[in-house]
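**Student:** What shape does this take:
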Amino acid sequence: MSTEDGPDAELLARVFLGRVLEPGDEVGGRWVREFGAVEVARRLREDGPRPAGVSDKRWAGLRARAVRAAPERDLDLARSAGVRFVRPGDTEWPAQLDDLGDARPTGLWVRGRPSLRIWALRSVAVVGARACTEYGAHMAATLAAGLAERGWVVVSGGAYGVDGAAHRGALGAGGATVAVLACGVDRPYPRGHTGLITRIAQQGLVVGELPPGEHPTPSRFVVRNRVIAALTRGTVVVEAAYRSGSLVTARAARRLGRHTMGVPGPATSVLSAGVHELLRDGAGLVGDAAEVIELVGDMGELAPDRRGPVLPRDLLEPDARQVLAALPGRGAATAAEVARGARTTPDDAIARLYELRSLGYVERQGDGWKLTRQAMISVQAGRSEC
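**Tutor:** Below is the predicted model:
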């Protein structure tokens, strides 16, 4: 990040551009790609030759910001707050962010000890509604805890609702979590999450594109979501209305070739309408951490097969289960009637009935046979599964 004599020119240029260009500015990103960060910074600082196609108004606005930019001061402020600047080419830079093309961040401010690059290699985004329901908060926390327990890093935006529940779920499980903010990482937002974001910085990572002291705006929240999508292997949306910002993250993930997943909710819930739309568009339906990992993990990391509880009748041999099923739910039946219902011989039916009596499933009633109370419950449970 620096030379022996202090920060190098390319580092200072990228910190400078982080003050001048808005996050996600693809035009500015193209300039950096074509001319290099140092040259773009020089032109803005010295009012040098402007790139082709730039209007007077846009150039004047960028120049006004350039006059106030002080990269050395930003680095000093960051250093005093325990924050570092990570840029493309650094060993800590997550290479998957390069998939953003000209919308790639000029650099990231990182607060926390772990390596962002290493953590991002095995990470999943869990996002959703700010005004989530109890169900949404429960699912987000449970998913995040399950992912953390399995060694996955949970990435979210630090906001109220689903984001906060996901971070808390990961922390509560003793796992790793990353908060990607739409403001300076030295300025926790929302303020009600100051304690949570401070805890994340102590146990995980707090990341952002904006320099120290910068405040969030609605547009910055939207463009921040592309970083969450690019940083992770996949994005899970827990709850989202049709216009939710978390859908922006999911769509960005899809464009980048990442996995997109949704947790279904009630069909009547407005907060699940956006998730259901994602599912109709081909997102993976997930209900727990194992199903998420089956999609984003390595080959062989499969979720367990889902099945109902094992009932006592499941342990019977097929022929005995067939005879048991042939008995009426109420009243008694003769051995001949049972044989016809079970499509077997009377002798075989009688043998199976005595076997079932020894196990407590049937009892004699005169010349007939009837289910015991235990068997009635078992048979009814089996029929309800059909």
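**Student:** From now on I want contacts and neighbour counts done on CA atoms only, so please keep to that.
**Tutor:** OK.
**Student:** any idea how far D102 lies from G28?
**Tutor:** D102 sits 8 Å away from G28, going by Cα to Cα, to the nearest Å.
**Student:** Of those two, which one has the most company?
**Tutor:** Counted by other Cα atoms under 10 Å, D102 and G28 do not tie: G28 has more neighbours, with 21 against 18.
**Student:** Figure out the helix or strand that the more buried one lives in.
**Tutor:** For G28, the host element (DSSP states H and E) is helix 26-35.
**Student:** Report the buried residues of that helix.
**Tutor:** Neighbour counts over helix 26-35 (16 or more other Cα atoms under 10 Å) mark E26, G28, G29, W31, V32 as buried.
**Student:** Second chain to compare with the first, below:
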Amino acid sequence: MTLFGLEESVILGLARSVHPAGDESAEDEAAEAAEAEPGAAAGAGPESAESAAGAGGADAAADLFARAAWTGIAEPGDGVVGLLVASLGASAALTAVLETWTPERLAATMREGGVVAEELEGELEQGLQRWRPRLSSADVIRSLQQAARVSARLLVPSDPLWPASLDDLGQHAPLALWWRGVPAAFHALPRAIALVGARAATGYGEHVAMDASAGLVDRGFAIVSGAAYGIDGMAHRAALASDGITLAFLAGGVDRHYPSGHDALISRIAEVGAVVSELPCGAAPTKWRFLQRNRLIAAAGAATVVVEAGWRSGSLNTAGHAAALGRPLGAVPGPVTSPTSAGCHRLIREFDAVCVTTAAEMDELAGEGPWALDRTLAEGAAGDDPRTSEEIRVLDALSPRSPRPVPEIARRAGMSTSAVLGALGALDLDGVVSERETGWVYASRPGSAGGSS
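**Tutor:** Modelled structure (predicted):
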């Protein structure tokens, strides 16, 4: 096996340096396969079992290496490479680009795999123009070696620690994540809230962020933010001071602490939480990467709260991603004379954000929608739920923030429109859902009549 002109032994060594459990997992899978087919294993002998483990380890290493390479070749959020890798696999997709496949050949292969997209050839042609100038084995090796030096690890979608919530980003989901920290941080993500806000925060905003972060930690939440000055930094510090778990998503490599004034803070987060990026070590933060980083913050948490933000604050970008994903969105009000709260007031007035002022209200916000249902089921209370299977399927297809029309709900639920209408009628009577001009959503207060408090 060769990739990027590198021999298999080199690829295996580099993969192990950032994903040491990868080969062990492959060997375990091979051993399980041998146990499942004892006759074949007996006939093949121990050498075959070893070669099977080696083949699995080589394939896993090639996938890891290719995903590591793609994090440097494609910019974050590149939906075309997301489609390509989902269709061909990371290693095969990289090989195809290296072998200078034409856009027509790539498109034909992807369509054979079931990809349906208009103007696919044109998008691939533009993508190849973006990716090919970055094809450098030296850059990939350098980033992997740097990752090993700073004890950074590579997380891929097949890993148990992979945040499943990021898959909601679809073709724009990260192909891999670089991280430093403790595994417990990823286990805490299903119950996490993103706290974001202005870099030029006021004393009022920082005070609210501190109280909110500490209060949420006391309620068992992890805190997600972006390690920036102002609200982000205060949210992280308060979580750490409360012995909570916090995760920082960076817009550059995890070895480049940005802003530099937060070097000590980011180092502390890496000791007890996690510092995460979809960019390889050595990558510099840019404006575009900050904007793309924001989608990860929004997707990672069960809810997003904007604590303080100006009219054109970058935090509104994070809020936009949260709304697009159907995540509950909250905003903290401020003085009507404060420019640094104008963005929060705008979210409440124009974008249907929920006005929240305390950690208890933020907890309630995160409790809306499918996340609350998931926790109820996990606690074994589903037996008390009188809902029919059709009502449950409709609830699963709804969003707490983005109205969805009946045909879309039917498509998501796999039901007929008449069945969906019947279920919605029953749920509406119970006050669980509400109808808006453009479709149906969860009621703002599940269980209350018509969604009103």
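**Student:** which one of the buried residues of helix 26-35 of the first structure sits closest to G112 of the first structure?
**Tutor:** G29 (26.9 Å; Cα to Cα).
**Student:** Show me what that closest one aligns to in the second structure.
**Tutor:** Superposed on the second structure with TM-score structural alignment, G29 of the first structure falls opposite G82.
**Student:** now that match, nearest residue through space, not along the chain?
**Tutor:** Take G82 of the second structure and drop its neighbours on the chain: the residue closest to it by Cα to Cα, 6 or more residues apart in numbering is Q171, 4.7 Å away.
**Student:** and the one you found, what does it touch?
**Tutor:** Q171 of the second structure makes contacts with D78, G79, V80, G82, L83, A86, as judged by Cα atoms under 8 Å, 6 or more residues apart in numbering.
**Student:** Then it would be within a strand, right?
**Tutor:** No - per DSSP: H, G, I helix; E, B strand; the rest coil, Q171 of the second structure lies outside any strand segment and is helix.
**Student:** where's it relative to I409 of the second structure, distance?
**Tutor:** 21 Å.
**Student:** and if you look at D28 of the second structure?
**Tutor:** For D28 of the second structure, the distance to I409 of the second structure - Cα to Cα - is 41 Å.
**Student:** likewise G326 of the second structure?
**Tutor:** In this view, G326 of the second structure and I409 of the second structure are 14 Å apart by Cα to Cα.
**Student:** Of the two, which one has the most company?
**Tutor:** Set G326 of the second structure next to I409 and count neighbours by other Cα under 10 Å: I409 wins out with 25 against 22.
**Student:** For the more buried one, pull up the helix or strand it's in.
**Tutor:** With DSSP H and E as the test, I409 of the second structure turns up in helix 406-413.
**Student:** do A342 of the second structure as well
**Tutor:** Residue-wise, A342 of the second structure maps onto helix 342-350 under DSSP H and E.
**Student:** Contacts made by that helix with the rest, please.
**Tutor:** Helix 342-350 of the second structure is contacted from outside by 306-313, 316, 330-334, 336, 353-355, using Cα under 8 Å, 6+ apart.
**Student:** what's the burial count for the residue in the second structure that L143 of the first structure lines up against?
**Tutor:** Using TM-score structural alignment as the criterion, L143 of the first structure maps onto A212 of the second structure. Close neighbours of A212 of the second structure, defined as other Cα under 10 Å, add up to 26.
**Student:** repeat for S418 of the second structure
**Tutor:** S418 of the second structure has 12 nearby residues by other Cα under 10 Å.
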